[in-house]
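Engineer: sequence isn't available, so here's the structure alone:
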């Protein structure tokens, strides 16, 4: 009996040693993989201080008269379009016209536009034709508005109905584009958050973009890594005509990035700039809607190759998704007496990644309007949502949207 117990203890000890060896090997391999990923991330973040400064409101100049046609695509936007219409109406004489392209809304959206038109004749309401089978609704509406816009306008500004343009927005876009020779500018807005769940989750989702493409104002991205935001998409009319409007993005659920990369690939100067001082947006109501609606387009697979999509996701997993759980796991193991150089180095690296992530929360804080937020302190706990954000990008990468803004699309 004693002999059997001794043999069992010996086998158990051997199994434990083998498990420790395998875990050490795994930790060492993970360290070797995480180190270059962290270096890539650090190289991107270190370019932050050299980025283009945030845009500020500007006053219109006489030379700007009638330079811009604004196109607003709408579909059942009655609950949120009023601040957008009001903000556009406050833009000065640089705006020649505001074309609202409505996709046959079933709510009061057309009535709100018509009411605004009575006070501001620059507003024009039109309906787009039935959606072709090979188009997505949003680029189709934008393309329709572009074709209907005045040829006397030098610039086309696409604006989403959930935005809240601040006074001086369009003049600022014009001034920046002319002074710095931009052909296309899109803006990162200031996000208005209200409910606890979205305050906790949304910054983690936003961080997936920062980790992949750098901060807004990044000026050195190659065409295939250009970022854009269709909520405010400002482009030379001649350039849009050259690429046949929104045709190249007709099947894309991230048409803004798809079109911007197409234009950048042709040699145009494209900028994704910080517009928090000139543009606000209230995108979604609560965490569930943010997870469903915004999360399913953040993978950007319609604008990138599969290799880029999955390479970017692997980077996110290593530098955003794993640091928190790895730090917890390694801390527990080391507190129980298990420790070696690989574990110590891995813990140090992941603690560094967590510190960087917390620091970035301070960096992105100006991108949020929490003045009406409930439990605004949850913003500072958003790093805890990072693993969920990386999971959302994975789920989006393996799925094709079947519906969008009430429209159902065939697979």
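Structural biologist: Structure's in. What do you need? All figures in this text were calculated on a predicted structure; none of them were measured in a lab.

Engineer: switch to C-alpha atoms for all contacts and neighbour counts from now on
Structural biologist: Noted.

Engineer: hang on, residue 208 packs against residue 387?
Structural biologist: No. Look at residue 208 against residue 387 with C-alpha atoms under 8 Å: they stay out of range, at 10.5 Å.

Engineer: the more surrounded of these two?
Structural biologist: residue 208 (24 against 19; other C-alpha atoms under 10 Å).

Engineer: circling back to that earlier point, for residue 208 and residue 387, list the residues in contact with both.
Structural biologist: Residues touching both residue 208 and residue 387 (C-alpha atoms under 8 Å, 6 or more residues apart in numbering): residue 320.

Engineer: and here's the other structure:
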């Protein structure tokens, strides 16, 4: 038990150190502003988003600090998405609605819609946002300024994640925890290794010329995980990518219940952690550092093992999660649930890896895609 407690302590220490370094790195805000003649194209792929699109458009059109155009690509919606956008466009000439052509073979829906949007945009910067993302007024200008200041061809960040149900609170916080606890952002900024590339697909700003030169979303046309693969495309071309703190720039409520969250995170698991090579390593890192400590504390209270070592590992794990949660302005009531959240995330990933592989394993927004 003592050896297990030492292992758990070491595995909990790793994300604690990385989170501290990352949070300090993200505290430094870029100075300056976008070029005076800059235009940011805010690009929104939308498929059956009638419930979301109105507030999203209102927030985007309220942008300040930089000239904008807003383009919505209606991806064969069967609800009132197109009508809502058309009505808003009639009131504001900066907004356009375009129709997405039929989905070609070999493409996933979002990547195809984003590709169409990238072709239609005229801005120096292309800001891709999901239809459930609400931009703050200064967000587009801040992201463009960050790109200019860092020399990055792609800049991304995680919007403040809004969670309303227990199912969301047990799943969504893993986004920021994995990013800030396990990606060395200072090293990512120094090196252009594609393996260090990361983004959040909800909020991605790309320099238009670079985006088109590397192939944009067309270079990842079969992917369901643009947040992982798109920055790697840029880095393979020798371009810089960056991450910024975005909890003050936008908000997003990804899902509305546990079923949606499970389906949403499962659809791209095979392009993230759920691979035969990666998942055993992540199980050791996450399970050993965050699920094992409370079990060791319980065992120590029952008379087996070292309570000080087990308690130290648990304190490090929960302290790291607390620091990330507070810095990203997520729900603090999720902090005590952290061991369950990590265990549930690992269960989801193993389920995605081991479940029977059918011809169409991922279904999303009414479309079924072949297994990767």
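Structural biologist: Yep, that arrived. The structure presented is a predicted model; accordingly, all values stated were derived computationally and were not measured.

Engineer: TM-score, when you put one on top of the other?
Structural biologist: TM-score for the superposed chains, counting by TM-score structural alignment, normalised by the length of the second structure: 0.86, backed by 364 aligned residues with a C-alpha RMSD of 3.0 Å.

Engineer: tell me where the longest helix sits in the second structure.
Structural biologist: helix 2-27 (DSSP state H).

Engineer: distance between that helix and the chain's centre?
Structural biologist: Relative to its parent chain, helix 2-27 of the second structure has a centroid offset of 22 Å by C-alpha atoms, centre = their mean, to the nearest Å.

Engineer: any idea where the strands of the stretch 51-200 of the second structure begin and end?
Structural biologist: 67-74, 95-99, 125-129, 133-135, 154-156, 160-161 (DSSP state E, counting those that start in this stretch).

Engineer: onto which residues of the first structure does the fourth one map?
Structural biologist: Spelled out, it's strand 133-135 of the second structure. Under TM-score structural alignment, strand 133-135 of the second structure corresponds to residues 163-165 of the first structure.

Engineer: that stretch against the second structure, how far on average?
Structural biologist: Superposing on the second structure and averaging over aligned pairs (mean C-alpha distance after the TM-score superposition for the first structure), stretch 163-165 of the first structure comes out at 0.4 Å.

Engineer: quick one: contacts of that stretch?
Structural biologist: Counting by C-alpha under 8 Å, 6+ apart, 81, 83-84, 87-88, 231, 278-283 sit against stretch 163-165 of the first structure.

Engineer: swap the cut-off to 6 Å and go again
Structural biologist: With contacts defined as C-alpha atoms under 6 Å, 6 or more residues apart in numbering, stretch 163-165 of the first structure is touched by 83-84, 87, 279-281.

Engineer: pull the number of nearby residues for residue 4 of the second structure.
Structural biologist: Number of residues near residue 4 of the second structure (other C-alpha under 10 Å) recorded here: 17.

Engineer: could you check how many residues crowd around the corresponding residue of the second structure for residue 116 of the first structure?
Structural biologist: Aligned by TM-score structural alignment, residue 116 of the first structure pairs with residue 88 of the second structure. A count of nearby residues for residue 88 of the second structure, using other C-alpha under 10 Å, gives 18.

Engineer: likewise for residue 68 of the first structure?
Structural biologist: The number of residues near residue 68 of the first structure, taken as other C-alpha under 10 Å, comes to 28.
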